[in-house]
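**Q** got a structure for you, letters missing:
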């Protein structure tokens, strides 16, 4: 069926047919309400209500004419819907600039509402931005899809990681013994950590994220990622932070944390470990690692990234607005806590 054509018979159960519209007019003329009309048509009440709101003749005492309503519907489907981004070059440029900074469409949509409250035409939803990217005809280059977190239009189911055995000589403290306040995200300084590993597990980067502010620090590990090397990298990465923002650390039970005892004095309220095979117990860090894979793809040699490259990625992530922070950036929430 050619696009834009609405048959007199229903195109699908999604659309009202001419006969259905004529029956709505008849039943409404008999004084029946929306729910009863919907029941007799075997349609959702919201469908009937929406039809009446769209097509009642306001200038004629809210009369509903089924034939006229169907003609209006056919006119609407024939009329092409232009892209709001294509119609407004300035808006398209703002969106494109943010995509180049690896902002997500959701972050961009929120930014437009907060930054331009007096320009309602710019208040596009994130789906509009996704569609503009993937249909290739809305003024945005499809190459910008590479700037999205996944770099692809479809989500991929995450494979459950293999369970790990406990490998620590010094006994570890499980997450169930962690102070309850950590779960509340009511303070700054409770960190979650992990490694993202490169090709053939020969290289790695340590990742640290504050649970409350989503502020990220990356651990440079140029000489390997065994237990001693991780301790050295962690002390370097967090050494400039005041004690009151180094409260707890939660990690998984990977062998790289076998010398966690050497870090114990660095976290005032202790180091805790998730149950084996339970990444959801470090959900903030798991999400952060997903964001980081945009910059450090799986299967690459992570040793090609020097310390400055890691700082650059930190800056990118820490300056992105986050929905969970009311569209503030992590750095804007974390920095004031340093002075307390």
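**A** Right, received. Where do you want to start? If you're wondering where the values come from, they're calculated on a predicted model, not measured in any experiment.
**Q** switch to C-alpha atoms for all contacts and neighbour counts from now on
**A** Will do.
**Q** residue 258 reaches residue 227, doesn't it?
**A** Yes. Using C-alpha atoms under 8 Å, residue 258 is in contact with residue 227, at 5.6 Å.
**Q** so what's the residue count around residue 171?
**A** 11 (other C-alpha atoms under 10 Å).
**Q** quick check: it vs residue 193, distance?
**A** Using C-alpha to C-alpha, to the nearest Å, residue 171 is found at 18 Å from residue 193.
**Q** just residue 67 next, same as before
**A** For residue 67, the distance to residue 193 - C-alpha to C-alpha - is 64 Å.
**Q** more crowded one of those two?
**A** Set side by side, residue 67 and residue 193 show more neighbours around residue 193, with 24 against 13, by other C-alpha under 10 Å.
**Q** tell me the secondary structure of the more buried one, please.
**A** Put simply, residue 193 is strand when judged by DSSP: H, G, I helix; E, B strand; the rest coil.
**Q** and for the nearest residue to residue 165 once chain neighbours are set aside, the neighbour number?
**A** Counting by C-alpha to C-alpha, 6 or more residues apart in numbering, the nearest residue to residue 165 once its immediate chain neighbours are dropped is residue 276, at 6.9 Å. By the criterion of other C-alpha under 10 Å, residue 276 has 16 neighbours.
**Q** confirm residue 276 sits in a helix?
**A** No. When three-state DSSP is applied, residue 276 is found to be coil, with no helix at that position.
**Q** for the closest residue to residue 321 other than its chain neighbours, give me its contacts.
**A** In space, residue 321 comes closest to residue 329 once its chain neighbours are excluded; the distance is 4.1 Å by C-alpha to C-alpha, 6+ apart. The neighbourhood of residue 329, defined by C-alpha atoms under 8 Å, 6 or more residues apart in numbering, consists of 318-322.
**Q** included below, for side-by-side comparison, is a second structure:
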């Protein structure tokens, strides 16, 4: 008999927790290969990456990061992580942004985004989905989640984090100078992008 690995599995290929491909109809027309090519080089603002950072008690926050500026939005979930709730929180998070800054959001294939079509109808912003087990395809978001974890370590129950605390975390991330932005902060870079979009129009 083949010796079991430490995880208890005997095979070396990890078992996916995602639904089978044929039970994920929300992916049709929204895979990474369907995403506009302009997203890739970060030259055009308004393209975002999204994910959940989760904790015990079914707690979690939505993280959205704009690819050009690294500007981050954080939204706390109300103790549930179903798709309708996640989509509603995301809509509230982006409602003050100019439409020109809301082109696409790239996420993983988690079922919490299954109702993304509703989000697109309401906001005009289309969602696209990375390939399975490919977090590097939204690496800016992965890096940002790591920064969030520096402030709210793994095991944090986000049901016990106040809105004021979360807003402060978002503020800290957005006033942090970034070498990749020539030492601008994400807030400064986003303001420049919004000004540029306004002038172009």
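**A** That came in fine, so what should we check first? From a predicted model like this one, the values you see are computed outputs, not experimental measurements.
**Q** TM between them?
**A** Once superposed, chain against chain, the TM-score is 0.83 (TM-score structural alignment, normalised by the length of the second structure); 179 aligned residues with a C-alpha RMSD of 1.8 Å.
**Q** neighbour count: residue 258 and residue 227 of the first structure, which is higher?
**A** Between residue 258 of the first structure and residue 227, counted using other C-alpha under 10 Å, the more crowded position is residue 258 (21 against 16).
**Q** map that one onto the second structure.
**A** In the second structure, the residue paired with residue 258 of the first structure according to TM-score structural alignment is residue 114.
**Q** next: residue 276 of the first structure.
**A** That one, residue 276 of the first structure, aligns with residue 132 by TM-score structural alignment.
**Q** most centrally placed residue in the second structure?
**A** residue 50 (1.1 Å; C-alpha atoms, centre = their mean).
**Q** spatially nearest residue to the corresponding residue of the first structure for it (excluding sequence neighbours)?
**A** When the first structure is aligned by TM-score structural alignment, the residue opposite residue 50 of the second structure is residue 193. Spatial nearest neighbour of residue 193 of the first structure, chain neighbours left out: residue 208 (4.5 Å); criterion: C-alpha to C-alpha, 6+ apart.
**Q** how about residue 55 of the second structure?
**A** residue 157 (5.1 Å).
**Q** now the strands for the first structure?
**A** Using DSSP state E, the strands of the first structure run over 190-197, 204-210, 216-219, 248-251, 271-273.
**Q** give me the neighbour count for residue 177 of the first structure.
**A** 9.
**Q** I misspoke; the intended subject was residue 36 of the second structure.
**A** Counted with other C-alpha under 10 Å, residue 36 of the second structure comes out at 11.
**Q** which residue in the first structure aligns with it?
**A** That one, residue 36 of the second structure, aligns with residue 179 by TM-score structural alignment.
**Q** ok, now residue 188 of the second structure?
**A** With TM-score structural alignment as the criterion, residue 188 of the second structure matches residue 332.
**Q** number of nearby residues for that match?
**A** 16.
**Q** give me every residue that touches it.
**A** Residues in contact with residue 332 of the first structure (C-alpha under 8 Å, 6+ apart) are residue 319.
**Q** repeat for residue 116 of the second structure
**A** 26, 87, 126-127.
**Q** could you measure from it over to residue 42 of the second structure?
**A** Here residue 116 of the second structure is placed at a distance of 23 Å from residue 42 of the second structure (C-alpha to C-alpha).
**Q** what's the answer for residue 82 of the second structure, then?
**A** If you go by C-alpha to C-alpha, the gap between residue 82 of the second structure and residue 42 of the second structure works out to 30 Å.
**Q** can you count the residues close to residue 21 of the first structure?
**A** Here the number of neighbours of residue 21 of the first structure (other C-alpha under 10 Å) works out to 22.
**Q** which position in the second structure pairs with it?
**A** So, by TM-score structural alignment, residue 21 of the first structure is left unmatched.
**Q** what's the single longest helix in the second structure?
**A** Taking DSSP state H as the assignment, the helix of the second structure that covers the most residues is helix 186-200.
**Q** tilt between it and strand 59-66?
**A** Counting by axes from the mean of the first three to the mean of the last three C-alpha atoms, to 10 degrees, helix 186-200 of the second structure points 50 degrees away from the direction of strand 59-66.
**Q** which positions in helix 186-200 of the second structure come out as buried?
**A** By 16 or more other C-alpha atoms under 10 Å, the buried positions in helix 186-200 of the second structure come out as 186-190, 193-194, 197.
**Q** could you export the residues you listed as a markdown table, including distance to residue 102 of the second structure?
**A** Formatted as a markdown table, the buried residues of helix 186-200 of the second structure follow (distance: C-alpha to C-alpha, whole Å):
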| residue | distance to residue 102 of the second structure |
| --- | --- |
| 186 | 16 |
| 187 | 16 |
| 188 | 18 |
| 189 | 16 |
| 190 | 12 |
| 193 | 12 |
| 194 | 11 |
| 197 | 12 |
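**Q** these: which two are farthest apart?
**A** Distance extremes for those: the farthest pair is 186 and 197 at 16.3 Å, using C-alpha to C-alpha.
**Q** ok, back up a step: show the contacting residues for the match of residue 50 of the second structure.
**A** 206-209, 249-252, 282, 285.
**Q** now swap in residue 231 of the first structure and tell me
**A** Residues near residue 231 of the first structure by C-alpha under 8 Å, 6+ apart: 259-260, 262-263.
**Q** tell me which residue of the second structure lines up with it.
**A** So residue 231 of the first structure corresponds to residue 87, using TM-score structural alignment.
**Q** likewise residue 209 of the first structure?
**A** By TM-score structural alignment, residue 209 of the first structure lines up with residue 65.
**Q** quick one: that match and residue 73 touch, right?
**A** Yes. With contact defined as C-alpha under 8 Å, residue 65 of the second structure reaches residue 73; the gap is 6.5 Å.
**Q** more neighbours: which of those two?
**A** The residue with more neighbours, out of residue 65 of the second structure and residue 73, is residue 65; 27 against 22, by other C-alpha under 10 Å.
**Q** now that one: how far from residue 23 of the second structure?
**A** 28 Å.
**Q** am I right that residue 113 of the second structure is in contact with residue 85?
**A** No. Counting by C-alpha under 8 Å, residue 113 of the second structure sits too far from residue 85 to count as a contact (9.8 Å).
**Q** between those two, which contacts overlap?
**A** With C-alpha under 8 Å, 6+ apart, residue 113 of the second structure and residue 85 have no common neighbours.
**Q** quick one, which of these two is more surrounded?
**A** residue 113 (25 against 17).
**Q** contacting residues for the more buried one?
**A** Contact analysis of residue 113 of the second structure by C-alpha under 8 Å, 6+ apart lists 83, 86-87, 107.
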